[in-house]
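Asker: predicted model, plus sequence, below.
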Amino acid sequence: MKRRTFLAASAAAVTAAAINPSLALAAEDNPLLATWTGPHGGVPPFDKVKVEHFKPAIMKGIELNRADIAAIAANPAPANFDNTLRAMQASGDPLTRAASMFNIYTSTLSSDDMQKVEQEVTPVFAAFGDEITQNEALFARVKAVYDTRGTAGLTDEQKRLAWRTYNNFARQGAALNGADKKRLAEINQRLATLYTTFSQNELADEEDYTILLEEGDLAGLPDSLKAAAAATAEDKGQKGKWMLTNTRSSVEPYLTYASKRDMRQKAWKMWISRGDNGNAHDNNKIITEILGLRAEKAKLLGFKTHAHWITAGQMSGTPDAAMDLMLRVWKPAVARVHEEVADMQKIADAEGGGLKIEPWDYRYYAEKVRKARYDLDQNEVKPYLQLDKMREAMHWAAGQIYGFKFAEIHDVPVCHPDVRVWEVTKGGKRVGLWYFDPYARAGKQSGAWMNEYRTQENFRGFVTPIVSNNCNFVKGKPGEAVLISWDDASTMFHEFGHALHGLNSNAHYPQLAGTNVARDFVEFPSQLNEHWLPTKEVLSRFAVHYQTGKPIPEALVKKIKNSETFNQGFITVEYLASALVDMKAHLAGATPIDPKEFEKATLAEIGMPAEIVMRHRMPHFGHIFSGDGYSAGYYDYIWADTLTADAAEAFAEAPGGFYDKPTAKRLHDSIMSVGDTIDAGEAFRRFRGRDVNVDALMRDRGFPVA
């Protein structure tokens, strides 16, 4: 899940109408600010929104929210939970709605005009966030509620909200002196601009660089990939040709199957060079400035480095704890890579080409090893993995585990014709809405992610969540099934796990609801959801051949299961290299960093195998440089995967396996529904009955257990 969020009135107050009716009336004139109306509890008004609405909506939304905050801060009554924290949760609704739509458009419909708006308003968002945090009267009231939380008769969830609100203010410099607050605000505004520029540069290189293929360049590709490349070329005005776009969903399959080595190298080079082409969209200088500003900010806030500031608010607690886990896994992963490379080199040598395995060869020869060792060709699997059937599989599994039913609806507007919408119910009652945006297009970020249009709440009437999943599959011809890889199917289940986390939420206050949990806990529900894909119950029902309709043969399923730990060296090292570079870059403090030299030196220091590159090289590492979402926190995935492997063993050990009802209920009650109303470590203990055991992760990846 990519987290690239903007201030959406995390502070709150009494309604704008109660403060200034004229402001509230003005808000209703702009569709971005207006209350969401229509069926299903109200829906985003995509049919009314235009790019020119965004800047005035955000400025007006900030004006309204500013009035909300002023009313809370100036309240003459002694601070208590209701007139301060509850009021803060209830404030800023117009801005929250505008910010939600802003996030949708900047990530999926980022036209030139929208990018200009983004450049203009992101510093404004940052400035307003600092304005709230640095409001001394407001912070005094928050602190008063926090200090008396144990004696004020609050519920456990209210105490948790008091702790989290106070902690958020303190961590963002609410207690700094005037000069330091001023400098912090300057840093935050500059960072907001740099984050936007970095993201737009990455998107530009993804859209501006393509490779036009000749027929001979298609050697080795399955028919489905050839058809996708032809459709892409036609869309780009090159009918009769074939084209690779600079996206993971286009390049990685080509690297896996294309037999022309020089073309694999060309595609690989294009993909790993995003943001690093020495052109107007080069991100290297931006990275240096971001890291420097983050280091300065951490010092202002009283932390040794940005990494210390980030981890202090997470399950890990310290950079050392995160590094310890990563390095514990790194050594056996690298050892496995050397074994994998040796296996691939044997095949390459037998072919007589005289080549040494290079990064653009890894996927290609790994696939040959897979076929030789397990008699498993991914091209055998792909015809059974239709995009629509995998979507149905996700819905069915969610029904078995959480009791959800999904019914497609057509009475709500969408932001693009490709987007489809389902109403989610449980026991006949609406749980929320799920939007699905599966295809790549110009102006859409690459990759896959979950987005939350509306967060669940229950302190002023039950508000149902609206969530979305977004992918970048290459759209086929009308009426043709879109076939996806096993990895793509796993990614779909992963991102859908985030959506289920949001849909299952049952908290009172939005700040504690859904996926608003510790960063190194948020990937746990999503990674756990991947485990339902390979179950017999899912594959026998939904992995059906796109032409014959016959279910995937049990012999093929057995081959898939036998190869579960195959290539785990590559998968783990590719990811961990990025996570380690991320952490080390943010542990460097004020030391100026040249991204190219730092990346090279760090990889050499940790013993990076020459046959692999980082999953995200620094110049296109959007997770950590297009916002603070995963900065000094890309380790979150391995941290969460440790929880995931242990939790998956709980299901595997249960009488009903992954469909065991008591275990599923415990997952719902302890993890999926509670958001951040309880500590993440306590939530896991309630589910598992103990603290996490790292050995499960090693077993899951096929590594030796110490």
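Answerer: Cool, got the structure.
Asker: going forward, measure contacts between C-alpha atoms and count neighbours the same way
Answerer: Fine.
Asker: how near is the residue nearest to Met450 when sequence neighbours are not counted to Val419?
Answerer: Using C-alpha to C-alpha, 6 or more residues apart in numbering and skipping the chain neighbours, the partner closest in space to Met450 is Asn469 (4.6 Å). According to C-alpha to C-alpha, to the nearest Å, Asn469 stands 10 Å off from Val419.
Asker: looking at the two, which is more packed in?
Answerer: In terms of neighbours (other C-alpha atoms under 10 Å), Asn469 is the more surrounded of Asn469 and Val419; the figures are 22 against 16.
Asker: what about versus this one:
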Amino acid sequence: MSILNQKFNTAHDTAPFSQIKNEDYIPAFDIAIEKTKAEIYAIINNSDKPTFENTIAAMAYSGMELDRISNIFFNLHSAETNDELDKIAQEVAPKLSKLANDITLNPQLFERVKAVYDQKDQLSLNGEQHTLLQKSYRDFVRNGALLAEEKKEILRQIDAELSVLKLKFGENVLAETNAYQLHITDDQDLVGLPEGAIEAARGLAEIQDKTGWIFTLDYPSYIPFITYADNRTLRREIAIAAGRKAFQDNEYNNTENILKIVRLRFQRAQLLGYDTHAHFVLEERMAKQPANVEAFLNDLLHKAKPAAEQELQELRTFANNMHGIAQLEKWDTAYYSEKLKQEKFNLDDELLKPYFQLEKVMDGVFTIAHKLYNLHFHEIQHIDKYHEEVRTFEVTDHNQHLVAIFYADFFPRKGKRNGAWMTSFKPQYFKDGQHERPHISIVCNFTRPTATKPSLLTFNEVTTLFHEFGHALHGMLADTTYPTLSGTSVFWDFVELPSQIMENWCYEKEALELFAKHYQTGETIPMELIDKIKASASFMEGMATLRQLGFGLLDMGWHAQDPTPVDNLKAFESSCFASTQLLPDVTENAMSPSFSHIFNGGYSSGYYSYKWAEVLDADAFAYFQEKGVFNETVADKFKENILSKGGTEHPMTLYKRFRGKEPSVDALLKRAGLIK
């Protein structure tokens, strides 16, 4: 039996990464799948009449060994993958899909769930139990429990195919990201680039025994190049390379995968009685209907577009005056925006970076979590890591009780996908008198330390760290009975509130003074720089808003209508972007083939959630600002009503209990400078 199928004999029951071998996974999955089936059969074959405890609660605690193995495997498949793990993922995904279908399509099990559900009004359930019962019943119905047998079989086939297609999509994006390098040998091509970016590029070249400098599509390499390099031809080259990921004539092209995914999702929704995949998804979201999402996005578009067009015109004039650029292109906006920001605010990211040493920013976010929620973070070395660069922490409360185990993984590697995310290796839950605490991880791709400098973050990387740490707090502070309702197990258009609200502290003087210290002198960030950060917070916000709205509308375009007639991905995408596009199209680029959020992540029909959550976070943070950004009463209310509650109640109920009212979009529009 694999170590993965045994109780971990480790501190705090943490994952024994160093003892797990690739060949352990498939046998471990197979054993855990059989154990899960046995747990389900025990529920079905229980001779007692169905009750909440012997059916609904028993299901919530079933399959926990399998969930644990899945968490470990799929987290590593994102953060530390290799060809072998890719093959295992392709083999395991259909097995997990089949098991999920075996459970939700089992008529005897559904009969027991329905028997409890039908008597819900006679049961003395608390709020969390009531939510779990409702969710359990809906999960069965939404996954085909009411279908005829032949339709259940079609559903199984669709789910199995989708599980593999989504994995393949993600693997293709990672392969394309890893395949491209911009190799520079002439130092004249580096003019404009910050010293840190040049040093990192030299380090990449040295690793490969090459002369010169290597830039890649990993964000810490790509973003400085596209933002600072004076060589417009090379900016164009790397921008086009980024935009054609998985949209080239090679084995990694995702076009067919996308068309198959959207058609299968539509077919699945229709099979279950929904108009489209978006109708199916949004039934379990705050937004409820595609029409509400489209109205929300178009309302913001109406308000943001005039500001975006004005910003673009200002940028065009600036670029023309500076370098005689008559037509701004995709590879120009970051470059000239940065130059214009420097001119308007005398603020340069390179001026800020010395104040944002990664370790000090980490200490700062820990201090803020302590001031708000009484948490203590102690770095530990006695638990296993999946990579030597991962940092590990015990998180305790004011009584020194364990709150969580926290993993932090910060730098790009070949086996790590781009971007930043929070995840968990073990959820929080309460069972048999034992309160199990969660194991939470954040994974980022930040600028590496170099031979002469520590890791110095751009301000954007600082806000990213705060964002992912906000998700981590949602996981760490979970306080629910059932694992399926714990932490971030909430409606997906609510899940970004805890992360996005954390970003606000990056702009507050009281918070910045805790951690923004010059890495060489120890000097606290000067007040004038703080003022400039705040003044520039809404700089180019109209254009940024349009970009996000475009992604949301593209998502709804794929999922809120019948995608069957779509045969030209590029033409379809262009039609979706028509109302938000400000710059000329690049023929060889497309967004969808690398749009991992909606084709490989959990955001299909949900990309609007980022903007939706911005409304919530702007409104919520306005409450902190009214009372004080470290006000204990407001922080306690946020912790008790939002962070600890997971998915135990409807999000709007939780939000109104915290805020005393529904959120207003005005707070977001004011913060973004889109209304006065």
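Answerer: Nice, thanks for sending it over. Bear in mind that the values here come from a model prediction, so they are computed numbers and not experimental data.
Asker: picking up where we left off before, any common contacting residues for Asn469 and Val419 of the first structure?
Answerer: Tyr435, Phe436, Asp437, Pro438 (C-alpha atoms under 8 Å, 6 or more residues apart in numbering).
Asker: and the first one, how many neighbours?
Answerer: Read that as Tyr435 of the first structure. For Tyr435 of the first structure, using other C-alpha under 10 Å, the count is 22.
Asker: that one against Pro417, yeah?
Answerer: No: assessed by C-alpha atoms under 8 Å, Tyr435 of the first structure is found out of contact with Pro417, at 11.9 Å.
Asker: which element is the nearest residue to Ile286 of the first structure once chain neighbours are set aside on?
Answerer: Distances taken as C-alpha to C-alpha, 6+ apart place Leu194 nearest to Ile286 of the first structure, at 6.5 Å, with adjacent residues excluded. Under the criterion of DSSP states H and E, Leu194 of the first structure resides in helix 178-208.
Asker: check the mean deviation of the helix or strand just after that helix from the second structure.
Answerer: Note on helix 178-208 of the first structure: by DSSP H and E, the next helix or strand toward the C-terminus is strand 210-213. Following the fit onto the second structure, the mean deviation recorded for strand 210-213 of the first structure is 1.1 Å by mean C-alpha distance after the TM-score superposition for the first structure.
Asker: how far off centre is strand 210-213 of the first structure?
Answerer: Remark: strand 210-213 of the first structure is offset 29 Å from the chain centroid, using C-alpha atoms, centre = their mean, to the nearest Å.
Asker: could you give the residue range in the second structure aligned to stretch 136-152 of the first structure?
Answerer: Stretch 136-152 of the first structure lines up with residues 107-123 of the second structure when matched by TM-score structural alignment.
Asker: onto which residues of the second structure does the longest strand seen in the first structure map?
Answerer: Longest among the strand segments of the first structure by residue count, using DSSP state E, is strand 429-439. Alignment of strand 429-439 of the first structure against the second structure: residues 401-411, by TM-score structural alignment.
Asker: hmm, who's touching the matching stretch?
Answerer: Contacts of stretch 401-411 of the second structure (C-alpha under 8 Å, 6+ apart): 389-397, 437-448, 476-477.
Asker: map Glu251 of the second structure onto the first structure.
Answerer: Match for Glu251 of the second structure (TM-score structural alignment): Ala280.
Asker: could you count how many residues lie near that match?
Answerer: 11.
Asker: measure stretch 566-582 of the second structure end to end?
Answerer: 24 Å.
Asker: in it, what's buried?
Answerer: Leu569, Lys570, Glu573, Cys576, Phe577, Ser579, Thr580, Leu582 (16 or more other C-alpha atoms under 10 Å).
Asker: could those residues go into TSV alongside distance to Gln134 of the second structure and secondary structure?
Answerer: As requested, these are arranged in TSV below (distance: C-alpha to C-alpha, whole Å; DSSP: H, G, I helix; E, B strand; the rest coil):
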residue	distance to Gln134 of the second structure	secondary structure
Leu569	39	helix
Lys570	41	helix
Glu573	37	helix
Cys576	36	helix
Phe577	38	helix
Ser579	39	coil
Thr580	39	coil
Leu582	45	coil
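Asker: looking at those, which is nearest Phe539 of the second structure?
Answerer: Comparing these against Phe539 of the second structure with C-alpha to C-alpha picks out Leu582 as the nearest, at 16.7 Å.
Asker: which one is Ser505 of the first structure nearest to, not counting chain neighbours?
Answerer: Nearest residue to Ser505 of the first structure in three dimensions, chain neighbours excluded: Ser673, at 4.2 Å (C-alpha to C-alpha, 6+ apart).
Asker: now which residue in the second structure aligns to the one you found?
Answerer: Match for Ser673 of the first structure (TM-score structural alignment): Ser644.
Asker: likewise for Ile466 of the first structure?
Answerer: Match for Ile466 of the first structure (TM-score structural alignment): His439.
Asker: for whichever helix in the second structure runs longest, packing partners?
Answerer: In the second structure, assigned by DSSP state H, the helix with the most residues is helix 290-323. With contacts defined as 3 or more C-alpha pairs under 8 Å, 6 or more residues apart in numbering; DSSP states H and E, helix 290-323 of the second structure has these neighbours: helix 277-282, helix 333-345, helix 541-559.
Asker: average offset between that helix and the first structure?
Answerer: Relative to the first structure, helix 290-323 of the second structure is 1.7 Å off (mean C-alpha distance after the TM-score superposition for the first structure).
Asker: buried stuff in that helix?
Answerer: 290, 293-294, 296-298, 300-301, 304-305, 307-308, 311-312, 315-319.
Asker: picking that back up, thought the match of Ser673 of the first structure was touching Ala478?
Answerer: Yes: if you go by C-alpha under 8 Å, Ser644 of the second structure and Ala478 touch, sitting 4.2 Å apart.
Asker: and those two? which has more neighbours close in?
Answerer: More crowded of Ser644 of the second structure and Ala478, by other C-alpha under 10 Å: Ala478, with 29 against 21.
Asker: ok so the more buried one is a strand residue?
Answerer: No: using DSSP: H, G, I helix; E, B strand; the rest coil, the assignment for Ala478 of the second structure is coil, not a strand.
Asker: where exactly do the helices run in the stretch 351-500 of the second structure?
Answerer: For the stretch 351-500 of the second structure, the helices defined by DSSP state H, counting those that start in this stretch cover 358-373, 459-476, 497-503.
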